[in-house]
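[1] Quick one: sequence and predicted model below, then my questions.
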Amino acid sequence: MRVCFLVTSLAHVSGINRVISLVGNALVDRYDIYIVATEQIDPDTDQAFALDPRIHVLSAASLKIQPSFIDRCRRFLSRQIQTKLFHEPSFLLLPGSLSRRSRFSMIHYFKEMNFDVIVGVHTLQSIRLAQIRKQIPSRCIGWQHSVYPSLFQNPHRNFWKQEKFFKEYITQLDDFIVLNDQDKEMMDQAFSISSKVIANPLSFSSKEKADPKNQTFIAVGSLMYVKGFDRLIDAFALFHKKHKEWTCHILGEGRQRAKLEQQIQDHGLQDFIFLEGNQKDVQSYYRQASVFLLPSRWEGLPMVALEAMEMGLPMIAFDILATKGLIEDGVNGKVVCASKGVAGYAQAMDQLASSLDLRIHMHKQALQKAKQYEMERILPQWIALLENKEQETES
């Protein structure tokens, strides 16, 4: 079976690209796997995460479906406006519809390649694929990596009139993948579809685990507004008044580095909160911590949270949809009501820091929870979906 994953770019260090590499590498033993990148000149050599050499990686340059000059101008304008209004650039002015030229190129290419299954990775590629579904013979699947609230209940958008495009096109797809049961319920109700739930898999397993006795917090993610590290710093400032011995290490890079550095200085926490940048050996940082902080404003199914559980780290997160089913409050972590803000988050940090017994209990529960996301459990769901075995996929 020839399976194609339609992506934007493989070059960025992101949770989506990490999942693509994990799933692709796992499936290549069984299928002929292709990855087509629509906005990358040389995806075969410029990859954020290692791919099995048996995977065929193709560039959009050969497809001639790169954004038109007008679309690139719209994207540039969108970034400028969104940065001014909403802290971070988005793609509010980027059209979701394919141009006539791009539509023709995609149809022609996918007919020639004759894939058995094409998976559109994330929002824009899923919608693009849906727009040509009736003109190509392949089974077409959308794979959503954001949850409903982050797509439709915040000022950011992937493209102009996003809800309209979902309602018009998403039903054209043969299947649509979401990350958890709660998101399935919301997507199905909003767009009259019957989506499938396939969680992200763990990216590694580790015999060495974190020590609950450590007095260190860790957070991992791009330094972006959506990740909420500004809230983490404010919460730590409150927490630090009582717990002078604890430190916090934030791994990742992004546009908000300078702003976060200034915020740390304003609180006088330069010796307690450390922006570590991107790190290759993330596991060593996990091992040195005892609690994982997830202050995000919204997420899909964060890979870093799965990694933290694999290392035995209890989590503290706000009550976003991504935490449903992932964190059980008081069992493997703490879920903070958004209305309680940074004060509530600081209180949760205090509860875990003040009780080694609680950290040990949550450490054990986190390790148990991580088993649900092992590749051995996720891979059969992908196989069932690709081979259209409905009962196995839904079980």
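    All right, it came through fine. Not measured: the values here are computed from a predicted model. Numbers count the residues shown, from 1 in each chain.

[2] use CA for all of it now, contacts and neighbours both
    OK.

[3] and Ala219, helix, strand or coil?
    Secondary structure state of Ala219, per DSSP: H, G, I helix; E, B strand; the rest coil, is strand.

[4] residue contacts, it?
    Cys248, His249, Ile250, Leu251, Phe292, Leu293, Leu294 (C-alpha atoms under 8 Å, 6 or more residues apart in numbering).

[5] want to throw the residues you listed into JSON lines with neighbour count?
    Shown next, in JSON lines, are these (neighbours: other C-alpha atoms under 10 Å):
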{"residue": "Cys248", "neighbour count": "23"}
{"residue": "His249", "neighbour count": "22"}
{"residue": "Ile250", "neighbour count": "22"}
{"residue": "Leu251", "neighbour count": "19"}
{"residue": "Phe292", "neighbour count": "28"}
{"residue": "Leu293", "neighbour count": "26"}
{"residue": "Leu294", "neighbour count": "25"}
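
[6] adding another structure so you can compare the two:
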Amino acid sequence: MKKTPKRRKGKVGVSSYNGVLRLSIPRSLCGGKQKYLYLGLEDNLTNRQVAEVKAQQIEADILYERFDPTLERYRPQKTVIPEQKPSQETLAQLYKQYIEIKRSSVRPGTWRGNYLVMLRHLQRSPFANTNPDLENTGYAQKILDWASQNLTPDTCRRLMIHLNACLKWATESKRVNLTRSPFEGMAGKVKKRIKKSEDEETDINPFTKSERDAIIEAFKTRFQHRQYYYYVAFCFYVGCRPSEAIALTWEDISDDLSKITFKNAIVAAVGGKQKCSGLKTQSKRVFPCNNQVQNLLREIQSTRQSAQGLVLTSTKGKVFSTSSFRKAWVKVLNQLDIEYRKPYQTRHTFITLCIDAGRDAKDIGKWVGNSAEIIYQNYAGHRAGLSVPEI
């Protein structure tokens, strides 16, 4: 019977156990005990070649008396793959994605005057180019601290509201690994400013009736072109928002000039002015014209060049420029020695004079697009000559 040849002394064998390759270490090197080095490789031709190379390496170490009896030197080296964290965008980048999604659902003026402004504040903050540690609630507090020191209280509060909405969106859409927005409740931490808000809708300082009439007369007689006069008189007599006035067309006015339907606005947007369907607080509203307004419309109508064009235009027949108008506005008020107020006060003046005339707040609200509650809350305290009655 032919004997199976014995492995020579110092020879490392390659074998398979349960389909996995292993190396057999000579017993003479292991105190007479059989030791195996499992390579963690599937038994196939390619891996057999790898195992043979490893066996030859061990044999060479045995030959040159540098064999490692612990076998640690020969064990397969684990490739350490760094943990891949999900890519994390900066807060400014995340907010930019958020406002792009919101862009189609808000008015251009709102997107430009609110969302883009908040983005610019973020971009100039120390957090613009950093990966936000949104898991750390202290990160949101740091942003609040910075905003409180560098922005007005109102702007700071709005920024916190915007960031909270952004992170809620990011959480719900799985863009961040959070269960809630870290900016939740931050807006309530902003200290409220004591001075009166300068928002156009609530900064109410109306002109008196005599001041109103003097301003209208000055624009009528002191300028070669009558476009400014038409605009000023219309805003004072109708009480609409400037954006609504400059968007009005003759198609929005009934043939007998008895009513005006406001349904559009022209607002400042990225790249210039933009016409928007709908109004600030409603889709449309109807204004009943009194004789004062009808006479003004007839006067404007006599100079119009188109039955479908804009009612109030620039001197070149284009969209009325409220920015150019402001220069003339300042000049007239200075000449009349009347305290400066923004042109938006024409709206507040109309509402206040209607209240002085005894009109019901509900009716006034319908004319100007406000609720009766807003009329009572914001205008009742501005009535001229208000005194306690004898009771």
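    Nice, thanks for sending it over. Just so it is clear, the model here is predicted, and its values are computed rather than measured.

[7] TM-score for these two?
    Here the TM-score for the pair of chains, by TM-score structural alignment, normalised by the length of structure 2, is 0.30; 191 aligned residues with a C-alpha RMSD of 7.0 Å.

[8] hmm, back to that, of all the contacts of Ala219 of structure 1, which comes closest to Gly333 of structure 1?
    Phe292 (8.9 Å; C-alpha to C-alpha).

[9] so the closest one is in which element?
    Assigning secondary structure by DSSP states H and E places Phe292 of structure 1 in strand 291-294.

[10] Which elements pack onto that strand?
    In this structure, strand 291-294 of structure 1 packs against strand 216-220, helix 303-310, strand 315-318, with contacts taken as 3 or more C-alpha pairs under 8 Å, 6 or more residues apart in numbering; DSSP states H and E.

[11] With distance to Ala190 of structure 1 added, can I get the contacts of Ala219 of structure 1 in a markdown table?
    Formatted as a markdown table, these follow (distance: C-alpha to C-alpha, whole Å):
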| residue | distance to Ala190 of structure 1 |
| --- | --- |
| Cys248 | 40 |
| His249 | 39 |
| Ile250 | 36 |
| Leu251 | 36 |
| Phe292 | 33 |
| Leu293 | 31 |
| Leu294 | 28 |
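
[12] ok, and which of the helices and strands packed on strand 291-294 of structure 1 has the densest surroundings?
    strand 315-318 (a mean of 27; mean count of other C-alpha atoms under 10 Å).

[13] Whatever helix or strand comes next after it - contacts with which helices or strands?
    Next along the chain after strand 315-318 of structure 1, taking DSSP H and E as the criterion, comes strand 333-336. Packed against strand 333-336 of structure 1 by the contact rule (3+ C-alpha pairs under 8 Å, 6+ apart) you find strand 315-318, helix 341-353.

[14] any idea how far Arg79 of structure 1 is from Phe86 of structure 1?
    10 Å (C-alpha to C-alpha, to the nearest Å).

[15] the more surrounded of these two?
    Arg79 (18 against 13; other C-alpha atoms under 10 Å).

[16] Just the buried residues of the host helix or strand of the more buried one, please?
    Per DSSP H and E: Arg79 of structure 1 is located in helix 69-86. The neighbour-count check on helix 69-86 of structure 1 (16 or more other C-alpha atoms under 10 Å) flags Arg74, Arg75, Phe76, Leu77, Ser78, Arg79, Ile81, Gln82 as buried.

[17] how about JSON lines for the helices and strands packed on strand 291-294 of structure 1, with distance to Gly15 of structure 1 added?
    As requested, these are exported to JSON lines (distance: least, C-alpha to C-alpha, whole Å):
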{"stretch": "strand 216-220", "distance to Gly15 of structure 1": "11"}
{"stretch": "helix 303-310", "distance to Gly15 of structure 1": "6"}
{"stretch": "strand 315-318", "distance to Gly15 of structure 1": "18"}
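
[18] nearest to Leu129 of structure 1, of those?
    That would be helix 303-310 among these, by C-alpha to C-alpha, at 25.2 Å.

[19] in the stretch 1-150 of structure 1, which spans are strands?
    Applying DSSP state E, counting those that start in this stretch to the stretch 1-150 of structure 1 gives strands spanning 2-7, 32-37, 56-59, 117-121, 139-143.

[20] now structure 2
    13-17, 20-25, 35-42, 259-262, 264-269, 272-277, 285-288 (DSSP state E).

[21] got CSV for the ones you listed, with mean neighbour count and distance to Val368 of structure 2 too?
    Formatted as CSV, the strands of structure 2 follow (neighbours: other C-alpha atoms under 10 Å; distance: least, C-alpha to C-alpha, whole Å):
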stretch, mean neighbour count, distance to Val368 of structure 2
strand 13-17, 15, 89
strand 20-25, 20, 84
strand 35-42, 16, 81
strand 259-262, 20, 10
strand 264-269, 20, 14
strand 272-277, 14, 17
strand 285-288, 16, 8
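
[22] what's the helix holding Arg79 of structure 1 packed up against?
    The helices and strands touching helix 69-86 of structure 1, judged by 3+ C-alpha pairs under 8 Å, 6+ apart, number zero.

[23] before we move on, back to that, can you say which of the helices and strands packed on strand 333-336 of structure 1 is packed in most?
    Most buried among these, counting by mean count of other C-alpha under 10 Å: strand 315-318, with a mean of 27.

[24] how about the helices and strands packed on strand 291-294 of structure 1, which one is nearest Val7 of structure 1?
    It's helix 303-310; of those, that one is closest to Val7 of structure 1 (C-alpha to C-alpha) at 18.1 Å.

[25] relative orientation of the closest one and strand 216-220 in degrees?
    140 degrees (axes from the mean of the first three to the mean of the last three C-alpha atoms, to 10 degrees).

[26] what helices or strands is helix 303-310 of structure 1 leaning on?
    For helix 303-310 of structure 1, where contacts count as 3+ C-alpha pairs under 8 Å, 6+ apart, the packed elements are strand 291-294, helix 356-370.

[27] now do 10 Å
    helix 15-27, strand 216-220, helix 282-287, strand 291-294, strand 315-318, helix 356-370 (3 or more C-alpha pairs under 10 Å, 6 or more residues apart in numbering; DSSP states H and E).

[28] Distance to Pro380 of structure 1 for the ones you listed - can I get that in a markdown table?
    Conversion of those to a markdown table gives the following (distance: least, C-alpha to C-alpha, whole Å):
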| stretch | distance to Pro380 of structure 1 |
| --- | --- |
| helix 15-27 | 10 |
| strand 216-220 | 29 |
| helix 282-287 | 27 |
| strand 291-294 | 29 |
| strand 315-318 | 28 |
| helix 356-370 | 17 |
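
[29] Can you say which of the ones you listed is nearest to Phe166 of structure 1?
    Closest to Phe166 of structure 1 of those, according to C-alpha to C-alpha: helix 15-27, at 20.2 Å.
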